[in-house]
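Q: I'd like to go over a predicted model; first the sequence, then the structure.
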Amino acid sequence: MTIRPLVTRIGRTRAFTTLAPHLLPRVDRAAHRLTGGRWLPSRALLPTVMLVTTGHRSGLARTTALCAHRFADGSWLVAATNFGRPHHPAWSTNLLHAPHAVVVTNRERHPVTAELLPVNRLPEYRQQLLCILPVFDDYAARTARDIRVFYLTPLGLGAGPSGG
């Protein structure tokens, strides 16, 4: 894919990691809503889905655009890099408190159960992480926290990567 080097170069800049967390989610949500789920601007650059979680304090549905890898069995992998910022993104905290969520892609809704992958399991998913986010290592190096990575299993599919 010829766009990947450009995404990698831009995604590493301070300007991008400063502005993108404030602009990209709003643009993606607005475009997704206005087009009835037909268009997601971020998808032009990286594999992106909308994830609907339940706010752990409010109990309200919270929707965010995320880079995601889809496995052949219909499960997904998402990483809570938060652009390398020091705190975990809210959607990842929501999944820890309420692991049932919905992945929306191409106007289809897929109910899922989220499983936080332990840090020692991340090397198994390195290839997929770099496919969905070529700057994963840059963001991981930029923050002192462990980046949360979730395996999202569609309801009815069975156990996730831990087998339980």
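A: Happy to help now that I have it.
Q: From here on, just use CA atoms for contacts and neighbour counts.
A: Will do.
Q: where's the closest residue to residue 102 other than its chain neighbours relative to residue 75, distance?
A: Nearest residue to residue 102 in three dimensions, chain neighbours excluded: residue 111, at 4.3 Å (C-alpha to C-alpha, 6 or more residues apart in numbering). Taken as C-alpha to C-alpha, to the nearest Å, the spacing of residue 111 relative to residue 75 amounts to 10 Å.
Q: okay, now the one to match up with it:
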Amino acid sequence: MPPGIKLMQKVSSSRLFMKVGPHFVPAMDRAVHKLTRGKVMLSAQMLPGVILTVKGAKSGIPRRTPLACMPEEERGTWVLIGSNFGRPGHPVWTVNLLKNPDAEISWKGTDIAVTARLLEGEERAETWERCLKFWPPYATYQARIDREIRLFRLERRTP
């Protein structure tokens, strides 16, 4: 585990981070991602990340959101975790994916067409356990809220 990760896990589990993180982290990721032409995301120094582009559920306008992800290299897929930093409501991007599952991600500077699938039942439970091993603070986020954190698997879409 890279140095400082344990500290970042502790910080990201704090209530202060829950309040500040949702505003600060995405703004910094967007700026750095743009400046580096899609090659770098600051938060990816802790967790792998993508920039998700999906049509808005109501507006139909493409929305770009920097997100942490859990790559599944053995499958060639990515899992997105709708933790919303442990805040009560589902993040808007999850609503957008439910309505418009065909999306695009920028992964390490490469744009990839994907289709998102909400994980449910046994598949969700198995994936959630792997998410907790991947980034233990997700357990703290889930403990703070009544809703079940949504998990989406992103699979490459063939043109």
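A: Arrived safely, thanks for sending. Predicted, not measured: the structure shown is a model, and the values here were computed from it.
Q: TM value for the aligned chains?
A: TM-score for the superposed chains, counting by TM-score structural alignment, normalised by the length of structure 2: 0.91, backed by 157 aligned residues with a C-alpha RMSD of 1.7 Å.
Q: For my notes, confirm the residue nearest to residue 102 of structure 1 occurs in a helix.
A: No: judged by DSSP: H, G, I helix; E, B strand; the rest coil, residue 111 of structure 1 forms no part of a helix; its state is strand.
Q: Under the alignment, what does it map to in structure 2?
A: Here residue 111 of structure 1 is matched to residue 113 in structure 2, going by TM-score structural alignment.
Q: Which residues are in contact with that match?
A: Counting by C-alpha atoms under 8 Å, 6 or more residues apart in numbering, residue 113 of structure 2 touches 102-105, 156-158.
Q: Let me know the closest of the residues you listed to residue 86 of structure 2.
A: Ranked by distance to residue 86 of structure 2 (C-alpha to C-alpha), the contacts of residue 113 of structure 2 are led by residue 105 at 23.3 Å.
Q: what's the neighbour count on that closest one?
A: Number of residues near residue 105 of structure 2 (other C-alpha atoms under 10 Å) recorded here: 25.
Q: ok, now residue 43 of structure 1?
A: Using other C-alpha under 10 Å, residue 43 of structure 1 has 14 neighbouring residues.
Q: that older thread, could you see which of the contacts of residue 113 of structure 2 carry over to structure 1?
A: With the contact criterion set to both residues aligned by TM-score structural alignment, their matches' C-alpha atoms under 8 Å, those that also touch in structure 1 are 102-105, 156-157.
Q: Identify all contacting residues around stretch 52-70 of structure 2.
A: Outside stretch 52-70 of structure 2, the residues that reach it (C-alpha under 8 Å, 6+ apart) are 26, 29-30, 43-44, 47-51, 78-81, 93, 95-97, 99-106, 131, 134.
Q: Mind giving me the PyMOL select for these, buried ones only?
A: Remark: buried members of those, expressed as a PyMOL selection using 16 or more other C-alpha atoms under 10 Å:
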select buried, resi 26+29+30+43+44+47+48+49+50+51+78+79+80+81+93+95+96+97+100+101+102+103+104+105+106+131
